[in-house]
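Novice: curious how this folds, go ahead:
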Amino acid sequence: MKRPFSILAPMLFGFAAALPANAATSGTKEEAVALMGRAVERIQQVGVDQAYKEFSDPKGSFVDRDLYVFCLNMDGVMLTHGSNRALIGLNQKTLKDSDGKTFIAEFLRVASTTGEGWVDYRWANPQTKKIGSKSSFVKKVGNDMCAVGVYLK
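Specialist: Okay, here's the model as predicted:
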């Protein structure tokens, strides 16, 4: 007679083994803050122009799964974007999320008033193409504002 555990064990271990792989496809808030720290260091090392080129490389070291760096000037013009280069040069200040929130204006407000913080909004995940909850860590960096967002579960 087989024991119930011997029947369930392979299923449980198979499920548990799948968890880290799924979790690894999405970045965490801690990883977003760390990526922002690396971005700020890179700007200090090589200057804004070179760093922003690196941030816009979708295969570069500033894009990690669904985490990427993007920066805007304080007027709302996109200066670099790790997921969508087509946005560079466009004024995004009045851009609204799926709920009508002008989240870029909120990024700029947070950067200019507190220097850094989290902003929540709804946005399409570039991996799944589905609208979901996102939170971006925004930081005033020199004359600009940079951010790294996390897609929330």
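Novice: please count neighbours and contacts with C-alpha atoms only from this point.
Specialist: Fine.
Novice: what helices or strands is the longest strand along the chain leaning on?
Specialist: Longest strand in the chain by number of residues (criterion: DSSP state E): strand 131-141. Strand 131-141 is packed against helix 29-46, helix 103-113, strand 116-124, strand 144-151, with contacts defined by 3 or more C-alpha pairs under 8 Å, 6 or more residues apart in numbering; DSSP states H and E.
Novice: rebuild these as JSON lines, extending it with distance to N73 and mean neighbour count.
Specialist: JSON lines is the format used below for those (distance: least, C-alpha to C-alpha, whole Å; neighbours: other C-alpha atoms under 10 Å):
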{"stretch": "helix 29-46", "distance to N73": "15", "mean neighbour count": "17"}
{"stretch": "helix 103-113", "distance to N73": "9", "mean neighbour count": "19"}
{"stretch": "strand 116-124", "distance to N73": "15", "mean neighbour count": "18"}
{"stretch": "strand 144-151", "distance to N73": "4", "mean neighbour count": "25"}
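Novice: for the comparison step, fold the sequence that follows:
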Amino acid sequence: MLTAPLVHPECLMHRLNGRLHRHTLLTVIPVLLLLLVIALTAGAPARTRGTDAEAGAMLDRAERYLNRNGVGAAPGVFADHEGGFIDRDLYPMLLDRDGVMVAHGWTPSLNGSNLTDLRDADGKPFMREALDGVERQGRADVTYRWLDPLSGQIARKTMHARRLVLNGKPYTLAVGVYR
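Specialist: The predicted model follows:
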């Protein structure tokens, strides 16, 4: 008959503690690594969003483009995903003084539509507010709630709009920033 060698109880506890310790580490380390990955990627959505400064820079680029190339070139270029005017959730919009969309970067099917009475998800007449602000002060910053094209959810958005005169005609040039 084979018998197991007699092991002192303290030695047995030491071996069990070592195994438990290793087992615990093998369980805890992957969980900690997963939490680290989650923590690092939690900041990723913020990098998918444009900022107010980036919206301002896009307004400047769009204005320079329009001054060089004219209003007629805007619809195709603004909506071209490779043209430099669509950056994540940022895109330009150009409206005439009557509120008719001349060039929409994200949804070119809106071109030719009068958006003066467009309201947000809460019924706020945000486009009228932007157009009136640009008419009175030359610029407007209007916050409203709109469908975010990246998340598919209703989110707060601020439209930064400014007056632009091209060939003697006033226009509203705008870029919105999701919050």
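Novice: which one of the helices and strands packed on strand 131-141 of the first structure lies nearest to H81 of the first structure?
Specialist: H81 of the first structure lies closest to strand 144-151 among those, at 9.7 Å (C-alpha to C-alpha).
Novice: helix/strand/coil for the closest residue to L173 of the second structure other than its chain neighbours?
Specialist: Closest residue in space to L173 of the second structure, ignoring its immediate chain neighbours: L94 at 4.6 Å, by C-alpha to C-alpha, 6 or more residues apart in numbering. Three-state assignment for L94 of the second structure (DSSP: H, G, I helix; E, B strand; the rest coil): strand.
Novice: translate L94 of the second structure into the numbering of the first structure.
Specialist: Alignment note (TM-score structural alignment): L94 of the second structure maps to C71 of the first structure.
Novice: then E135 of the second structure?
Specialist: Mapped onto the first structure by TM-score structural alignment, E135 of the second structure lines up with S112.
Novice: what does G123 of the second structure give?
Specialist: In the first structure, G123 of the second structure lands on G100 (TM-score structural alignment).
Novice: give the helix, strand or coil label for that match.
Specialist: Applying three-state DSSP: G100 of the first structure is coil.
Novice: and what of K59 of the first structure?
Specialist: Following three-state DSSP, K59 of the first structure is assigned to coil.
Novice: what about the residue nearest to L173 of the second structure, distance to A57 of the second structure?
Specialist: For L94 of the second structure, the distance to A57 of the second structure equals 16 Å [C-alpha to C-alpha, to the nearest Å].
Novice: cool, V37 of the second structure as well?
Specialist: Plainly put, V37 of the second structure is 32 Å away from A57 of the second structure if you go by C-alpha to C-alpha.
Novice: cool, and T172 of the second structure?
Specialist: 16 Å.
Novice: before we move on, the earlier item: can you tell me the closest non-neighbouring residue to the match of E135 of the second structure?
Specialist: Excluding its sequence neighbours, the residue lying closest to S112 of the first structure (C-alpha to C-alpha, 6+ apart) is K140, at 6.8 Å.
Novice: so what corresponds to that neighbour in the second structure?
Specialist: Per TM-score structural alignment, the equivalent position to K140 of the first structure in the second structure is R163.
Novice: so that match is in contact with G138, correct?
Specialist: Yes. Contact criterion C-alpha atoms under 8 Å: R163 of the second structure and G138 qualify, at 5.0 Å.
Novice: for the most centrally placed residue in the second structure, what are its contacts?
Specialist: Geometric centre of the second structure, nearest residue: R49, 3.0 Å, by C-alpha atoms, centre = their mean. Listed by C-alpha atoms under 8 Å, 6 or more residues apart in numbering, the contact set of R49 of the second structure reads R88, D89, L90, V177, Y178.
Novice: one more: G149 of the first structure?
Specialist: Residues in contact with G149 of the first structure (C-alpha under 8 Å, 6+ apart) are K29, A32, L67, Y68, V69, K134, S135, S136, F137.
Novice: how close does the helix or strand harbouring the fourth one sit to the second structure?
Specialist: In other words, Y68 of the first structure. Element membership for Y68 of the first structure, per DSSP states H and E: strand 67-73. Superposing on the second structure and averaging over aligned pairs (mean C-alpha distance after the TM-score superposition for the first structure), strand 67-73 of the first structure comes out at 0.6 Å.
Novice: regarding the second structure, what is its longest helix?
Specialist: Counting residues, the longest helix in the second structure under DSSP state H turns out to be helix 9-42.
Novice: trace K53 of the first structure over to the second structure, please.
Specialist: Correspondence of K53 of the first structure to the second structure, assessed by TM-score structural alignment: G76.
Novice: all set, thanks.
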